[in-house]
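[1] what follows is a protein structure lacking sequence information:
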């Protein structure tokens, strides 16, 4: 072989080896990255050409794929978009959120549990289909939660979450303002990009699921945690006499804190039940200071603070009870202020644990995973996370909470013929904005079917009319009635 031919042969061999190395690199090293790149139109076309599974509430598909008249074959649609968007999330060419993301392997048909279905489709030359996801949500409870938030004055920001105390099933999860995931599922990708940019730039943050993604001071609803820690200490019960009065001086400080209404809670010494009924700040400041940071932190963590528990829906923020607070901060934490923050889900878990004899159940939104033929592939089993309080403490707290609804600050949650347990909360924010309104409850008190937490972050309500009972009580009542009467 002469030299020119040899040079050409070597050069071709080098090119062939380079091509082989590059192909190997693309197929085995960067395959995952390239398949997830939204600019990869082959993957995009394949994804949109497969019938994605449905997301179900009861017998109704709140998200499903329908035939389209373009090259992508299937269009993702949402039947009640604003009401369910915080849970379903969206399915867009650039990403997914909510259940669309957490259950994507099932919905897309790529889950290993659908191997037999894929094999049958291949052998029969049928079109591949995704599996279906059955949610735990109760349609009537979700309606009540959403309608309650929509009825708030102005462009309100708020959230409602309802749990089944004995299992942790999420019965309602509503957040406002919301958005329409249909605009993000469009095949007009230019319009989708514009809509995404508009939603991300919206100062009202409609893409946030406030039930799990917003943490704010829980205010007086946190007094349930303080009361639980006090009773668990063995030194108190519902009838114990505790400090009342007009004001409380923070330890190691000249600052004094008064009660919300400026009153004296009924006297210098009152029962624990009365303290909760009138939401006496002096009482719970005093108790938190007496118990100390360690005992308060342990009780908060037993209910789920400083951790996350929701595993089948991304975006849960940690509810925080810092362990490094000084004495004045610890006292303030007793009324849900200082550095204490909570999501509505966390406060619903506190109420649900009290309703469930002290057991904290892991919350979940996915009830069942089903094949395209609706056969059940998997079902979520209830799981106990912790024993937050004893059943005796739970009974004492329930008695106190029932009294608070019967003749205390939580009377807006009263349901005729049903014993309701509840607690209001009004948390102070910065000096230039109105307070946050909270409400937690469960019913029936003697056989709890539902626990609810309501947060009204903002609304066009006069600052002197903002209160957890006035704003959150009617919403919680409607949700509880929807579950009880189903």
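    That came through, no problem. Because the structure is a prediction, the values reported are computed rather than measured.
[2] alpha carbons only for contacts and neighbour counts from here, please
    Will do.
[3] for the stretch 301-450 of the chain, which segments count as strands?
    With DSSP state E, counting those that start in this stretch as the criterion, the stretch 301-450 of the chain has strands at 359-361, 366-370, 376-379, 384-387, 421-427, 436-443, 450-458.
[4] looking at those strands, which is nearest to residue 48?
    Judged by Cα to Cα, the one of these that comes nearest to residue 48 is strand 366-370, at 20.5 Å.
[5] so which other helices or strands are in contact with the closest one?
    Using 3 or more Cα pairs under 8 Å, 6 or more residues apart in numbering; DSSP states H and E as the contact test, the elements touching strand 366-370 are strand 132-135, strand 376-379.
[6] let's bring in a second one:
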């Protein structure tokens, strides 16, 4: 009899142990999968039981995402986006089964599940009140954001605009066009949301992609600023007035072809660095790249953040100058072609690093996190990413870029009463296809408050678009808006 009881006891203990192991497994390892499973109707309804925190900008003065009480016990709270398309790529959407942008990146604060909100969550549970999340205030300047969007969208362009505070790294503008209205993706109806999402997902223009950070493009002549930085840093005796070879065409080693200047223009055979950048000669910068070698050019690019994994907190696709494919390829890489691929954010960081006397700051989108009671939970503190160049080299680069805007290809970016430094770029894409148009800049030069990169995608601004004609005027408007003019 005792033996039977022992065997039953052991069996019960074993089953209890297995039960506890299964509960632990489901509650820890499988918890997220079960919570997000599309068949979990409980999770679906729970998403709408939370008074989700708001997303704002301009120190809380402009509302980008808000929660309204519908009075419906099933779908108590609904998400709305009053500013719509201009901010959609940054703010994202909060859908029945998914989220994107800041809605996803800061989701644990917005839905109140972050450890910083554990006390508040306990109070709400005890009091029986709906769970309430924290608010997220962004660094965006709403006026500049809307102007950047209007300038791109009103003429049917595809592209992106990024503006940074050079001294802090705060993202002042981040626009991607085409964009989308996030409101249809936020309704509490899976079928409606799926139809709206699928329509956007199948759109050939890819409005769901943030061209500012999700995609990379050939930067064209804007990359000549990086090549110039490497050339000046390689020999401290060099300045903006140093003369370099500037032939009408440059034979490429190991090939039977020569690299010409844009549209076959002549740069006079010899030119100072400032002259070469002002009229955007290809041949001198291509030769600089070959003379420096791949490793030095890659190292200089890395000092500006190229290849650095970034989260702002949105994830940023890494930029890259491409692999080492020999001297001929390096000549093209040095002028922003070949396999050279940059995000608009990365090129804004290049401009910002030069503006900030050589120091590149980590870019960031979140200004601060505010608890449900309005108290500050967290705030971003500016942090250095790297020392791209010395202050002296940054000064020489600034002189060169000032001349581009004052007398060269970037005159459309001039601001009344303020000195602007900039560089145009016209990047070839494929034989017979239109070029990308770029412009990077910062202002005012004596006290930089904004650095900007404007990218206009191939074919969306005509077949012969250039950075000076298409991108520079947009940069002008964005800088003017940031500076409050």
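    That came through, no problem. In this text, all values refer to a predicted model and were calculated from it rather than measured experimentally.
[7] where's the aligned residue in structure 1 for residue 250 of structure 2 relative to residue 390 of structure 1, distance?
    Under the alignment (TM-score structural alignment), residue 250 of structure 2 pairs with residue 248 in structure 1. Distance from residue 248 of structure 1 to residue 390 of structure 1, counting by Cα to Cα, to the nearest Å: 30 Å.
[8] who has more neighbours, these two?
    Higher neighbour count among residue 248 of structure 1 and residue 390: residue 248, with 20 against 16, using other Cα atoms under 10 Å.
[9] surely that one and residue 256 touch.
    Yes. Using Cα atoms under 8 Å, residue 248 of structure 1 is in contact with residue 256, at 5.2 Å.
[10] find the nearest non-adjacent residue to the residue most central in space within structure 2, please.
    Nearest residue to the geometric centre of structure 2 (Cα atoms, centre = their mean): residue 213, 3.6 Å. Spatial nearest neighbour of residue 213 of structure 2, excluding adjacent residues (Cα to Cα, 6 or more residues apart in numbering): residue 316 at 5.0 Å.
[11] that neighbour: neighbour count?
    20.
[12] how about it, what does it touch?
    Applying Cα atoms under 8 Å, 6 or more residues apart in numbering to residue 316 of structure 2 gives the contacts 213-214, 309-310.
[13] please repeat the previous calculation with a cut-off of 7 Å.
    Neighbouring residues of residue 316 of structure 2 by Cα atoms under 7 Å, 6 or more residues apart in numbering: 213-214, 310.
[14] that one and residue 198 of structure 2: what is the separation?
    24 Å.
[15] then residue 189 of structure 2?
    Distance of residue 189 of structure 2 to residue 198 of structure 2, computed by Cα to Cα: 14 Å.
[16] same question for residue 421 of structure 2.
    43 Å.
[17] neighbour count: those two, which is higher?
    Set residue 421 of structure 2 next to residue 198 and count neighbours by other Cα under 10 Å: residue 421 wins out with 29 against 10.
[18] give me every residue that touches the more buried one.
    The contact partners of residue 421 of structure 2, by Cα under 7 Å, 6+ apart, come to 398, 401-402, 405, 441-443, 445.
[19] setting aside sequence neighbours, what's the nearest residue to it?
    Spatial nearest neighbour of residue 421 of structure 2, excluding adjacent residues (Cα to Cα, 6+ apart): residue 402 at 4.0 Å.
[20] roughly how far apart are residue 135 of structure 1 and residue 203 of structure 1?
    Residue 135 of structure 1 is 30 Å from residue 203 of structure 1, by Cα to Cα.
[21] can you give me the neighbour number for residue 132 of structure 1?
    Residues contacting residue 132 of structure 1 under the criterion other Cα under 10 Å number 29.
[22] you'd agree it is up against residue 53?
    Yes. Assessed by Cα atoms under 7 Å, residue 132 of structure 1 is found in contact with residue 53 at 4.7 Å.
[23] shared neighbours, the two?
    With Cα under 7 Å, 6+ apart as the test, residue 132 of structure 1 and residue 53 both reach residue 107.
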